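# sequence below, structure please.
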Amino acid sequence: MSNAKVMIVDDALFMRKNLGTILRDKGYTVVAEAASGIETMKKLHDCDPDIVFLDIILPDANGMQLLDFIRNIKPQVKVILCSAIGQEAIVKKGLESGASFFVQKPFNPEKIAEALENLGE
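Predicted structure coming up:
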């Protein structure tokens, strides 16, 4: 399902661009990018993604709360958590809360491929 629609949520523009390039190279369609929790909530309905790459730390939102929001509104969406902090407790809580996978930043194509394969994509 490499034609899946993906939304990238990260406050760092260079991270969104880097991940977007990796995803496009793998045949995915990036339908939206968001730099904040509010932007994510506004765009989620319009872009109707299959997959959301979600940064855990955002300037105006806690990624875990945003994960709950996404799971409640669009339970079919697969969420891949992303963060430079690999704090085990946070990652574990995210996976228990419905995230499909965790990817450590900085992004590399192999880790992104591994995450997508774990989704069955």
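# every contact and neighbour count from this point should use C-alpha atoms.
Fine.
# show me which helix runs longest in this structure.
Ranked by number of residues, the top helix in the chain under DSSP state H is helix 13-25.
# and the helix or strand following that helix, what other elements does it pack with?
The first helix or strand that comes after helix 13-25 along the chain, using DSSP states H and E, is strand 29-34. Judged by 3 or more CA pairs under 8 Å, 6 or more residues apart in numbering; DSSP states H and E, the packing partners of strand 29-34 are strand 5-9, helix 13-25, helix 37-47.
# switch the cut-off to 6 Å
Judged by 3 or more CA pairs under 6 Å, 6 or more residues apart in numbering; DSSP states H and E, strand 29-34 is in contact with strand 5-9.
# output the contacting helices and strands for the strand it packs on.
strand 29-34, strand 51-55.
# what do you get if the cut-off is 8 Å, keeping everything else the same?
Helices and strands touching strand 5-9, by 3+ CA pairs under 8 Å, 6+ apart, are helix 13-25, strand 29-34, strand 51-55.
# for comparison, sequence B:
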Amino acid sequence: MARILITDDAAFMRMQLKDIFTKLGHEVVGEAENGIVSIDKYKELKPDLVTMDITMPEMNGVEAVKQIKAIDPNAIIVMVSAMGQQEMVIEAIQAGAKDFIVKPFTQDRIQEALDKIF
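The predicted structure follows:
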């Protein structure tokens, strides 16, 4: 069972991800609505996995990945992006993200990403 921090500016996306992770037997330990909150919660909660939206107010996902990786080089981060954000996804992977999931996602795709990571 992984302890997960979900980062997305859309509350319904956080709810959808939380629902899927819970069904898959994982624990969602926190939620963040932007990169700045995500970094603070990462420090506080030390989750096993962070899901990171790319486009968010205050601080985008790519910048948050860089900062979280600077705090903890072993952090496991999976990007969750809309279609058409390939360049930012590539940038995030180069910054240290482990995988990416394209919205709209399915439970199967999330399980597949988790299987690759853990």
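# follow-up on the earlier one: mean per-residue distance, the longest helix of the first structure versus the second structure.
With mean CA distance after the TM-score superposition for the first structure, helix 13-25 of the first structure departs from the second structure by a mean of 0.5 Å once superposed.
# matching residues in the second structure for that helix?
Using TM-score structural alignment, helix 13-25 of the first structure lines up with residues 11-23 of the second structure.
# tell me the secondary structure for the equivalent of Asn118 of the first structure over in the second structure?
Aligned counterpart of Asn118 of the first structure in the second structure: Lys116 (TM-score structural alignment). Recorded secondary structure, Lys116 of the second structure: helix (DSSP: H, G, I helix; E, B strand; the rest coil).
# separation between Gln76 of the first structure and Asp50 of the first structure?
7 Å (CA to CA, to the nearest Å).
# ok, the two, which is more surrounded?
Neighbour count, other CA atoms under 10 Å: between Gln76 of the first structure and Asp50, Asp50 has more, with 17 against 12.
# contacts only, for the counterpart of the more buried one in the second structure.
When the second structure is aligned by TM-score structural alignment, Asp50 of the first structure is paired with Asp48. Taking CA atoms under 8 Å, 6 or more residues apart in numbering, we find Asp48 of the second structure in contact with Ala2, Arg3, Ile4, Ala75, Ile76.
# nearest to Gly25 of the second structure, of those?
Using CA to CA, Ala2 comes nearest to Gly25 of the second structure of the contacts of Asp48 of the second structure, at 8.2 Å.
# to which residue of the first structure is that closest one aligned?
Ala2 of the second structure maps onto Ala4 of the first structure when the alignment is built from TM-score structural alignment.
# its match touches Thr29, doesn't it?
Yes - the criterion here is CA atoms under 8 Å, and Ala4 of the first structure meets it with Thr29 at 6.3 Å.
# ok, these two, which is more surrounded?
Higher neighbour count among Ala4 of the first structure and Thr29: Thr29, with 18 against 15, using other CA under 10 Å.
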